[in-house]
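Chemist: What follows is a protein structure lacking sequence information:
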């Protein structure tokens, strides 16, 4: 607003010296005819056939007649008069000026003659005048248009007044058109960025206004259509049609008439059809061209009335309309109303009326631009709100996805745990060859299924950037190699392949690092070698060297499989690569194995190289370093878990009995799944000096701990009544007494997600194991934690 008033004062100041200024005696009379007359015929007309021009009689409105004007100019001064005479309007088609008995015009004007033929290169129809002292001159002037508004009154300017007018007018028009083009460009840029159609309609509307006013001022003729073509003379009608059409489109879009007032929007639709039809009438015939001038202005008036009705109704009945939009439309209506009424000869033809549209449009553009600024603010707020909603939805979906993955991990691993447990137990017995083969098939298939489940969960964590290594665990690398190669060696031999695993160097008994991820890398690489080899062999060679605090393991895995081309080799670490290679599920698998391997290799700080040739097989080299065993630190609880219940409401009491001094290890298993209970019983049944008791949920586990002494707890996480987190939090809080506050707790769960592991350790559990558990690892962990506990005691 601080720029508005200075701008408007400048516009008005530019108009201060635009009035006519001459001291000549001027007498004007005119004659109108619907048919063309020759110069001799006009001269032969009786004097009383010409009407004396008074007031607004020279304003003919929309006219396609022939008009003849007799002009008398007298100079009563003692000095020469030099100046200019302006005839008609810039859009007048033809003007011919005759003098005395000369049968040819001494000057021609109008936009239907080439611009270069004008006596003065100017957008206005300007005729130079020279009159000696106390002299006079008479002219006969012929006007003809195809329907434009016409004013027969000549305008006389002294030379000084004319040039002064040009200076002021140039500043006025420069500001006016500059403002229009700047507004149009800005809002078209806004449309390109925001894709909001309101900005597009408004930008085109402002450009159409500039074209319409440029046609009325003669700029279109001077710069774009200087040849005097018929199309150039009719550009004012086309620009009027475009202006009217896009003003309606912009108003309907800004006010959201289609959504708020469907019945009134039907009227908008009527004009969306009627206005282009008027544009068609321009080119049908001279008669339709003449009437199109009326129809264009009538459409403009009715459109303004429709916009006003919509604005008023919406403002008072539905919702408040932006105040800047209301003000802008008011000025536009007032300016265009005066302009149209002047065209219809209902208002006098002076400077203020003739340029009323410019003043109205200038004010309208300023205020509508302010309203568009408010619209931008609203769009920004809506966008921010939608982004917040989208972010919230994304977070909700991510949380639901995490919950789903946690559940699916638990639900899939639970039966796999039972299958692997039974198969492993049976393989330890003295069975016949056929039974042993069947159980090996069951165990191998279970491992494959478990591998796929792990890949799905890990891929989801990789996408979220949450996959991390557990570097605190200790494992036997030889056992890992044995487990994996036994499983895949069995699969290879089923396919008729030769499978060899060669340990060139002796491996350490214990290494520190993420056993699960190390096993996963090895499993995925060997599974690919076996899967993509139909004939020949698969060979794994392992080298090991001691490098101070680390052990360097170099593996070379070669096969005689199908191999890969350079193009295929460049894509092997991409997810779902089999689908991209279109092998039609020939080799099976999810297509995630090598993607996960690459990510895990980066986390280990290792290196992997793959060489391959089509039909010649593939060679994979893996160089990996693992730390020698250090004293593992017990995870420190980082945050407490809020209980959803009052622990005092349960019948719990601190254990009052003595903890027997015995070599036996008393294990409490908190597990609700009957199959998992059975598997744990079978896995631990053969372990000497180990006693096992079962609790069906966390609450029952706490109650059993109140009555009996235990050395360690195997805690499931997802249980009814009280889950593993709540039970652990109750134990660590001292609800069962100081004797149990530091009892070792191992999380044994089918949920293998990293977030679950972190939560379990933060709750106060000492270790985390995922189902299906390996017997050796579980027994080792039980002895390790109970041994430390007894030493501490």
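Modeler: Received the coordinates, thanks. Fair warning: this is a prediction, and the values are worked out from it, not measured in the lab.

Chemist: C-alpha only now, for contacts and for neighbours.
Modeler: Will do.

Chemist: And stretch 20-39, end to end?
Modeler: With CA to CA, to the nearest Å as the measure, stretch 20-39 spans 30 Å from end to end.

Chemist: What strand or helix carries residue 32?
Modeler: Counting by DSSP states H and E, the element that carries residue 32 is strand 25-33.

Chemist: cool, residue 579 as well?
Modeler: Residue-wise, residue 579 maps onto helix 577-581 under DSSP H and E.

Chemist: got a list of contacts for that helix?
Modeler: In this structure, residues lying in contact with helix 577-581 by CA atoms under 8 Å, 6 or more residues apart in numbering are 568, 571, 585, 590-592.

Chemist: Same question for stretch 584-595.
Modeler: By CA under 8 Å, 6+ apart, stretch 584-595 touches 452, 455-456, 459, 524-525, 531-532, 572-579.

Chemist: Buried ones among the residues you listed?
Modeler: Those of the contacts of stretch 584-595 that meet the buried threshold are 452, 455-456, 459, 524-525, 531-532, 572-578, by 16 or more other CA atoms under 10 Å.

Chemist: List the contacts of residue 20.
Modeler: Residue 20 neighbours (CA under 8 Å, 6+ apart): 155-157, 161.

Chemist: Kindly provide the distance from it to residue 80.
Modeler: 18 Å.

Chemist: try this one next to it:
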């Protein structure tokens, strides 16, 4: 009796144990209306078959011989591996109707995942998915590896899953989804990934635009890093395969490796440049360069050495870990060397460091796999991008501040450079005009006193050459004024007919020397007087005439002037200068008014000149609010048209000028002149001029102090004052005289500046300190006599009568 009881109890225990084992080996499902995925990891077993490939039929035969292990968690991480794994579990439908479910497993980047479902009568239904399967051939059109499964009512079915990898990490989510839970899970992913990729897109786009605006190298490196991070996560999440390479291929298979390597390279290079590592640690700078070389070598190996692919996955992660620790060391070193970085940069690095460390530890299987650890790199990267973007914003602020500071320095340097340039031009004008004054003045004096025709002819050549050099000096000074936008026009009454007559005479002589025919045409009568800048109008016409003669070897040069009266006493002046010279090629016409441009480069050697003439003409015409056009045919000649307007003086306006005198007749009626000049040659020139003036006496002072002494002991009627002199210059001497240092009788004595400084600065200063007139060297006797007589004339007239 006792034995029977013991046997009964044993049987009951065996049955109970069997029920327990059965409940652990299969998952009971009662429907398909759940909204959270159900994991079957507790009911699954897994085995590693190494490099052996089994078909399902082969695997079932050897199944009993293999050692299976339990699954440790809901998303177990198998680590980096190229081994093949087989997993098995069972599902039981306890409901009275069939149910449709979805099974999610593996990572989106797992190469091959096969699901084999043992259905009725021992038949097997097989499905294949994975990164090596074209997207449109997957069982479910989803970025993840998801299989649809059908369970008949009140049945238990066995499932076998095979995983194949080329060395990447294999994860084992073993989730059963209903249609509702799959949709809700996708919505959750869309929200999380949408925010993540949105941050990457926004940060990358903004700083790419900033790079094109600022051209700061760190911005393009930051964009490259953000782009490579986005590329990496798109590959890890399966979006790259789904949307970019749905048919697979080499690039698809290696996208994760390439993206990971490039992100390491970009992040390292960005950190190296952004933190200016070379400035505070050459050793760390070399380590960064070594790391970059290692990454580039790895990229080359990925592209060309396929046999070691299973090693590349852990290697790229190791390089990533090395970079993170290197950045931490760099940040610490910079702090101790007083080169600490922006706080947001530090927070960004710490965020990424934390997220990436969890991600890598998860990849190596050190910590349990979960949704948080699997996506820790996204959280860390997202925070990093936010903090780094704030850091880059600070960098923009710093760059802006530095740029403003540099602009301030550049402005100060520019102003200093302009002052130096003005001083240089003033000096060069003075130094060149001083000897030219002697050459022109003495040659003219000798020419007037000699009767030898050969000597006169030679002296005329000297004068023409000197005037050519003087014109070149004027062009340089005018070009400098154009550059600084300091060229201004005067508004004075001048004799228009006399000016045109002088230009005609000068051009006729130049044309005669080249055996050219000069033609002058006047359409409508020129008014005698006009209001404007006589010297600038003369310069416009003379430059164009000089060009016409310079580039014409035979034929004609023609000057045509047409005038027309407009309302409000305005004169419309049209000037046309044509020649039969070399002409200009069509491709050069658009640039002919630019500085230093002649018809061809060799023209500067062949014809001389700086190539500034037309540039100055255009600037002067524009100052007159006029227009200049040019028409030319190569080899047939050139025509230049200038159109501008001049105001005419009122008919009842009296002209304030010295009385006219006969050319060559100079008489000051007993006036005594003080010449203040330090240069012996210029003194000689002034002596040669004034000695020919009747009833004129003069004395010479070598500088301003000597002039003041002479004024205290002798009587003078007018002073010819040089500006640049030792001891006391002309400005200081004039101010002293006007302030009554030499007595009240000299406070209003006429003072004419006679200087080699032709700059506007000198002209304005001369006027501001109270000089009566201004003329530049070389001194023309007629011009000097006219200015002297004008000063005496103004002393005798009542200005209220002529104003």
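Modeler: Alright, I've got the coordinates. In this text the structure is predicted, and so the values were computed from the model without any measurement.

Chemist: circling back: which single one of the buried ones among the contacts of stretch 584-595 of the first structure is nearest to residue 492 of the first structure?
Modeler: Set against residue 492 of the first structure, the nearest of these by CA to CA is residue 531 (8.5 Å).

Chemist: Identify the residue of the second structure aligned to that closest one.
Modeler: Aligned by TM-score structural alignment, residue 531 of the first structure pairs with residue 550 of the second structure.

Chemist: Verify the stated contact: residue 385 of the second structure with residue 200.
Modeler: Yes - between residue 385 of the second structure and residue 200 there is a contact at 7.1 Å, judged by CA atoms under 8 Å.

Chemist: Neighbour count for those two, which is higher?
Modeler: A count of neighbours by other CA atoms under 10 Å puts residue 385 above the other of residue 385 of the second structure and residue 200, at 27 against 22.

Chemist: mind checking the SS state of the more buried one?
Modeler: helix (DSSP: H, G, I helix; E, B strand; the rest coil).

Chemist: what's the closest non-adjacent residue to the residue opposite it in the first structure once aligned?
Modeler: Under the alignment by TM-score structural alignment, residue 385 of the second structure pairs with residue 365 in the first structure. In this structure, residue 365 of the first structure finds its nearest non-sequential neighbour in residue 328, 6.9 Å apart by CA to CA, 6 or more residues apart in numbering.

Chemist: measure residue 142 of the second structure to residue 101 of the second structure for me?
Modeler: 15 Å.

Chemist: Which one's more surrounded, those two?
Modeler: residue 101 (20 against 16).

Chemist: Wasn't that one part of a helix?
Modeler: No - under three-state DSSP, residue 101 of the second structure falls outside any helix and is assigned strand.

Chemist: Would you agree it is in contact with residue 146?
Modeler: No - using CA under 8 Å, residue 101 of the second structure is not in contact with residue 146, being 10.2 Å away.

Chemist: which residues do those two both contact?
Modeler: Counting by CA under 8 Å, 6+ apart, no residue touches both residue 101 of the second structure and residue 146.

Chemist: quick one on the thing from earlier: show me the two of the buried ones among the contacts of stretch 584-595 of the first structure that sit farthest apart.
Modeler: Among these, 459 and 532 lie farthest apart (CA to CA), at 21.9 Å.

Chemist: Look up how far residue 593 of the second structure lies from residue 402 of the second structure.
Modeler: Separation of residue 402 of the second structure from residue 593 of the second structure (CA to CA): 38 Å.

Chemist: now swap in residue 656 of the second structure and tell me
Modeler: Distance of residue 656 of the second structure to residue 593 of the second structure, given as CA to CA: 38 Å.

Chemist: Repeat that for residue 758 of the second structure.
Modeler: For residue 758 of the second structure relative to residue 593 of the second structure (CA to CA), the value is 24 Å.

Chemist: With residue 158 of the second structure instead?
Modeler: Relative to residue 593 of the second structure, residue 158 of the second structure is positioned 91 Å away (CA to CA).

Chemist: just residue 767 of the second structure next, same as before
Modeler: For residue 767 of the second structure, the distance to residue 593 of the second structure (CA to CA) stands at 33 Å.

Chemist: do the same with residue 431 of the second structure
Modeler: For residue 431 of the second structure, the distance to residue 593 of the second structure - CA to CA - is 30 Å.

Chemist: Any idea how many residues pack against residue 206 of the first structure?
Modeler: Neighbour count of residue 206 of the first structure, defined by other CA under 10 Å: 25.

Chemist: Now the helix or strand hosting it on the second structure. Mean distance?
Modeler: Element membership of residue 206 of the first structure, judged by DSSP H and E, is helix 197-216. Compared with the second structure after fitting, helix 197-216 of the first structure deviates on average by 1.6 Å (mean CA distance after the TM-score superposition for the first structure).

Chemist: whereabouts in the second structure does that helix align?
Modeler: The aligned range for helix 197-216 of the first structure in the second structure is 217-236, by TM-score structural alignment.

Chemist: The matching stretch: which residues count as buried?
Modeler: Residues 218-236 are the ones in stretch 217-236 of the second structure that count as buried (16+ other CA under 10 Å).

Chemist: Could I get the full set of strands for the stretch 551-700 of the second structure?
Modeler: For the stretch 551-700 of the second structure, the strands defined by DSSP state E, counting those that start in this stretch occupy 556-566, 570-579, 627-633, 637-647, 667-676, 694-701.

Chemist: just how off-centre is the fourth one within its chain?
Modeler: Using CA atoms, centre = their mean, to the nearest Å, the distance from the centre of strand 637-647 of the second structure to the centre of the chain it belongs to is 39 Å.

Chemist: That one versus strand 627-633: what angle between them?
Modeler: Put simply, strand 637-647 of the second structure runs at 170 degrees to strand 627-633, going by axes from the mean of the first three to the mean of the last three CA atoms, to 10 degrees.

Chemist: who's in contact with strand 637-647 of the second structure?
Modeler: 530-532, 544, 548, 552, 569-584, 621, 624-632.

Chemist: Could you pick out the buried ones from those residues?
Modeler: Buried members of these, scored by 16+ other CA under 10 Å, are 530-532, 544, 548, 552, 570-584, 621, 624, 626, 628, 630, 632.

Chemist: Which position in the second structure pairs with residue 419 of the first structure?
Modeler: Aligned counterpart of residue 419 of the first structure in the second structure: residue 439 (TM-score structural alignment).

Chemist: mean deviation of the host helix or strand of that match from the first structure?
Modeler: Assigned by DSSP H and E, residue 439 of the second structure belongs to helix 376-449. With mean CA distance after the TM-score superposition for the first structure, helix 376-449 of the second structure departs from the first structure by a mean of 1.5 Å once superposed.
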